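J.: Sequence isn't available, so here's the structure alone:
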């Protein structure tokens, strides 16, 4: 699992390109550097958009694409449901030393362990990267990328989320003929955390074998 540039243990700087294009290029370059002959891209949320942009370029070795509840916002489309201050305010508090309890007001439904992890790592998110990605949610048109995806594709959606709606699924079906769609009913946007077993189950055997539920 890659830390996207500007997050976690990856590089951050004033001069770094935080665009969707650069993020997609990172994924392709990573696979090439490892010499992967066959690989799948599984991207959650923003990662799903990165996966689409990467798949559009038809990189050698890519065999599958999984989009897990990807934001469908873009030029002329409805805005991404989360607001920018939700990210920026919590990042600044994390840099000042927020604990799990302090993080709870931003993520009230998360478990204690999930809150601790967020409090521990959120300070590594560079505000410049977050702003660029948030703006990209509304400026980058992944719907123009989707018809160029040539590998088998799975779209996973959340039953309790508002990121991908039924009408969005139908549009994606038209843009990516043959796309498979799975639905995790008892999960919000953070599907892997809200229903881990349901998340694994939703892959079916799409990646070549069923995934273990634990």
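T.: Right, received. Where do you want to start? As the structure is a computational prediction, the values presented were derived from the model and not from experiment.
J.: CA atoms for contacts and neighbours, from now on please.
T.: Fine.
J.: Name all residues that make contact with the nearest residue to residue 112 once chain neighbours are set aside.
T.: With CA to CA, 6 or more residues apart in numbering as the criterion, residue 112 has its nearest non-adjacent residue at 7.0 Å, and that residue is residue 100. For residue 100, the contacting residues are 112, 115, 116, 117, 118, 119, by CA atoms under 8 Å, 6 or more residues apart in numbering.
J.: Can you give me the neighbour number for residue 108?
T.: 11 (other CA atoms under 10 Å).
J.: Go ahead and list the helix or strand containing residue 53.
T.: helix 46-56 (DSSP states H and E).
J.: Quick check: the residue nearest to residue 112 vs residue 119, distance?
T.: 6 Å (CA to CA, to the nearest Å).
J.: second one coming, line it up with the first:
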């Protein structure tokens, strides 16, 4: 398959949950790396990037809503879900810069040179990097429940940093983190699904099982993604900060009330990166696209109308 080509694709296992009405594509985005994506709707395009420990299925409610008047593209990130999981032969393989280039190549292969982009958690970090590296391609940007990487590391300190223990675990050199997590992957990834969901019913059993299976089969690549955030991703973001590079497009950030919990100004941290910013607090758990899909869809529509 030639780079940037695409082909119809079906979920890897019969019975896997899907986004109703969406077709599945497998798109080569780099040499030897193809992404699985669910695509639906028609109109101005928006790409939705999932977080951890999830797949594109986390957008199932929001995607169906937006598909009424937008082309909606929901990929599994490199290293996640049904997308390819190249070996982490160096830090660049799972750098957000590399993953952002994947997303731009995916959209172009599907016929979209310019598109809106929204990401949650890990996907928000990819979206953030895409906004910095590819401002001509990204018309609008939304980041859900995350901080830019250098700010994240800066605000975690003392006992409060215990909430991010997984960040420190997966930042360790290759070997030990992968072995520890793989020893009981379902318990590890299930811990976050349980801890971070204010409404457990928002992730029904079939979807939870799909998330756990996907993560169980992707331990090395998920760890490599997180390891990059402690190394090359932080370095790339700090270089942009020093150079004065900022997000040029309209930006919406939706978060839980992290600032009150951890003692910092979340909106202020984001405004330093995004001069044209709407920052809003959402009253739900971390998985806001599943716990408050109506609010998230409405915020994305408001962003797209700007």
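T.: Structure received. Please read these numbers as outputs of a predicted model, since none were measured by experiment.
J.: ok, now how distant is the residue nearest to residue 112 of the first structure from residue 36 of the first structure?
T.: For residue 100 of the first structure relative to residue 36 of the first structure (CA to CA), the value is 38 Å.
J.: What of residue 114 of the first structure?
T.: 32 Å.
J.: more crowded one of those two?
T.: Counted by other CA under 10 Å, residue 114 of the first structure and residue 36 do not tie: residue 114 has more neighbours, with 16 against 12.
J.: and that one, what pairs with it in the second structure?
T.: Aligned counterpart of residue 114 of the first structure in the second structure: residue 204 (TM-score structural alignment).
J.: Residue 21 of the first structure now?
T.: By TM-score structural alignment, residue 21 of the first structure lines up with residue 97.
J.: The nearest residue in space to that match that is not next to it in sequence and residue 241 of the second structure: what is the separation?
T.: Distances taken as CA to CA, 6+ apart put residue 129 closest to residue 97 of the second structure, at 6.0 Å, once the chain neighbours are dropped. According to CA to CA, residue 129 of the second structure and residue 241 of the second structure sit 12 Å apart.
J.: elements contacting the strand or helix carrying residue 153 of the second structure?
T.: Here residue 153 of the second structure is covered by helix 149-155, with elements defined by DSSP H and E. Of the remaining helices and strands, those touching helix 149-155 of the second structure by 3 or more CA pairs under 8 Å, 6 or more residues apart in numbering; DSSP states H and E are helix 232-243.
J.: List the buried residues in the helix it packs on.
T.: 232, 233, 234, 236, 237, 238, 240 (16 or more other CA atoms under 10 Å).
J.: What are the boundaries of the helices in the first structure?
T.: In the first structure, the helices defined using DSSP state H lie at 20-33, 46-56, 84-95, 100-103, 112-121, 127-139, 142-145, 166-175, 191-194, 196-202.
J.: Mean neighbour count, those: which tops it?
T.: helix 46-56 (a mean of 25; mean count of other CA atoms under 10 Å).
J.: against the second structure, where does that one fall?
T.: The aligned range for helix 46-56 of the first structure is 122-132, by TM-score structural alignment.
J.: distance from that stretch to the first structure after superposition?
T.: Taken over the aligned residues, the distance from stretch 122-132 of the second structure to the first structure averages 0.9 Å (mean CA distance after the TM-score superposition for the first structure).
J.: Touching that stretch from outside, list them.
T.: 49-52, 77, 96-97, 99-101, 103-104, 117-119, 138, 141-144, 146, 148-149, 245-249.
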